[in-house]
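Peer 1: prediction below, plus the sequence it came from.
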Amino acid sequence: MKNEFYYKNYPWMNADQLECFELLCDIHGGGNHLFGKIHPCGESGIYINSTCTHYMSTFDYSNLTRAVVLAHDRMIRFEIEPSGPRMLKLIAHKRHSRDGRMHERHPTIEDAITDIRNNHGEVTA
C-alpha cells in the first residue's frame, strides 16, 4: 500500500473507506498533503475537513479534473462542501455498480459526459 503510515492512523477503515482514502491521497499528491483528520462517513465513505492548501481547477493546477476522472474510474462519489473559513469538506463514498438506483451506482466518465452534453448541449469551436 502506498500510504501505510496513514493507514496505521486509521485502523477502523474498511476496504471501501481505504479506497476512498487512496482517492484523496491521489488527488492531493500523497497522504502527506492531506491536512485534517479523516472521519468515517457511513460504512462506505470518509470525509475530511481540510484547510485549502491546494489549487483545484480544471486545467492548470488540474486537481479538480483529476478528482473527477479518478472518482469515475474508481466508482467513488466525490463531493466538496464548504466547511468554515478557508476550509473545505471533502467527502468520498465507494459505489459498487455502474447501474441501479442513483444512490447505489456511479457512471463511467464517458456516460457522465454524454449525459451532460445531452442536457446542456455541446460547444463546438
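Peer 2: It's in.

Peer 1: from here on, just use CA atoms for contacts and neighbour counts.
Peer 2: Fine.

Peer 1: contacts for stretch 101-108, please.
Peer 2: Stretch 101-108 is contacted from outside by 72-73, 75-77, 95-99, using CA atoms under 8 Å, 6 or more residues apart in numbering.

Peer 1: try this one next to it:
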Amino acid sequence: MNPRHDFYAKNYPWLNADQRECFDFLCDIHNGGNHMFGKIQACGEHGLVINSKASHYMSTFDYSNLTKAVVLAHDRMIRFQIEPSGPRMLKFIAHKRHTREGDYCERHPTIEEAIITVREQHPCEEVKA
C-alpha cells in the first residue's frame, strides 16, 4: 500500500485514483509534500492544480527539478503544466493520461518519443568536444 494513503484519507478524502497519482507526482517534484505551499484543488476528474509560492528552484541541471518533472511526467503519463499565478506565485497543473496512443488531448508520449519530436522540429548542430 502507498505510504501516503493515510495522508490522503485524512487531508484529501475527495481524491480519486488519478488525482492521487497527480498528488504523488507533485510531491515528488517538490521533494516532498511538506515543500508544497498552496491549496490543492481538483482540476477536472483526472487532475489537480496548486497555486504555489515560487520558493524553490526548477531548472534543467543544477536544482534539476524541472528535468525531474519532465521525465516523471512522461514516465507516469501525467500532463504537466506551469503557469504564472500572481506575484511570486506559480500554478502547477497535473492531469493523468491513460494511453500512449490515440487523440492528442488524451494520450501521453514516452520521453523517448517526445525527444524525437522536439529534435525533428528543432534540429541543431551537434556540439563538438
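Peer 2: Now that the structure is in, tell me what you want to look at. Values in this document were obtained by computation on a predicted structure and should not be read as measured data.

Peer 1: picking that back up, ok, the contacts of stretch 101-108 of structure 1 vs Ser50 of structure 1, which is closest?
Peer 2: Of all the contacts of stretch 101-108 of structure 1, Arg77 has the smallest distance to Ser50 of structure 1: 17.8 Å, by CA to CA.

Peer 1: on the three-state scheme, the closest one is what?
Peer 2: strand (DSSP: H, G, I helix; E, B strand; the rest coil).

Peer 1: the contacts of stretch 101-108 of structure 1, buried ones only, as a PyMOL selection?
Peer 2: Those of the contacts of stretch 101-108 of structure 1 that count as buried under 16 or more other CA atoms under 10 Å are selected in PyMOL with:
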select buried, resi 72+75+76+77+95
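
Peer 1: format the contacts of stretch 101-108 of structure 1 as a markdown table; extra columns: distance to Leu18 of structure 1.
Peer 2: As requested, the contacts of stretch 101-108 of structure 1 are exported to a markdown table (distance: CA to CA, whole Å):
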| residue | distance to Leu18 of structure 1 |
| --- | --- |
| His72 | 16 |
| Asp73 | 16 |
| Met75 | 13 |
| Ile76 | 11 |
| Arg77 | 14 |
| Arg95 | 13 |
| His96 | 14 |
| Ser97 | 18 |
| Arg98 | 20 |
| Asp99 | 23 |
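
Peer 1: check the fit of the top helix by length along structure 1 onto structure 2 and give the mean distance.
Peer 2: Of all the segments assigned as helix in structure 1 under DSSP state H, the longest by residue count is helix 15-28. Following the fit onto structure 2, the mean deviation recorded for helix 15-28 of structure 1 is 0.3 Å by mean CA distance after the TM-score superposition for structure 1.

Peer 1: which elements pack onto the helix or strand immediately after that helix in the chain?
Peer 2: Toward the C-terminus, helix 15-28 of structure 1 is succeeded by strand 38-40 as the next helix or strand (DSSP states H and E). Counting contacts by 3 or more CA pairs under 8 Å, 6 or more residues apart in numbering; DSSP states H and E, strand 38-40 of structure 1 packs against strand 45-51.

Peer 1: okay then, goodbye and thanks.
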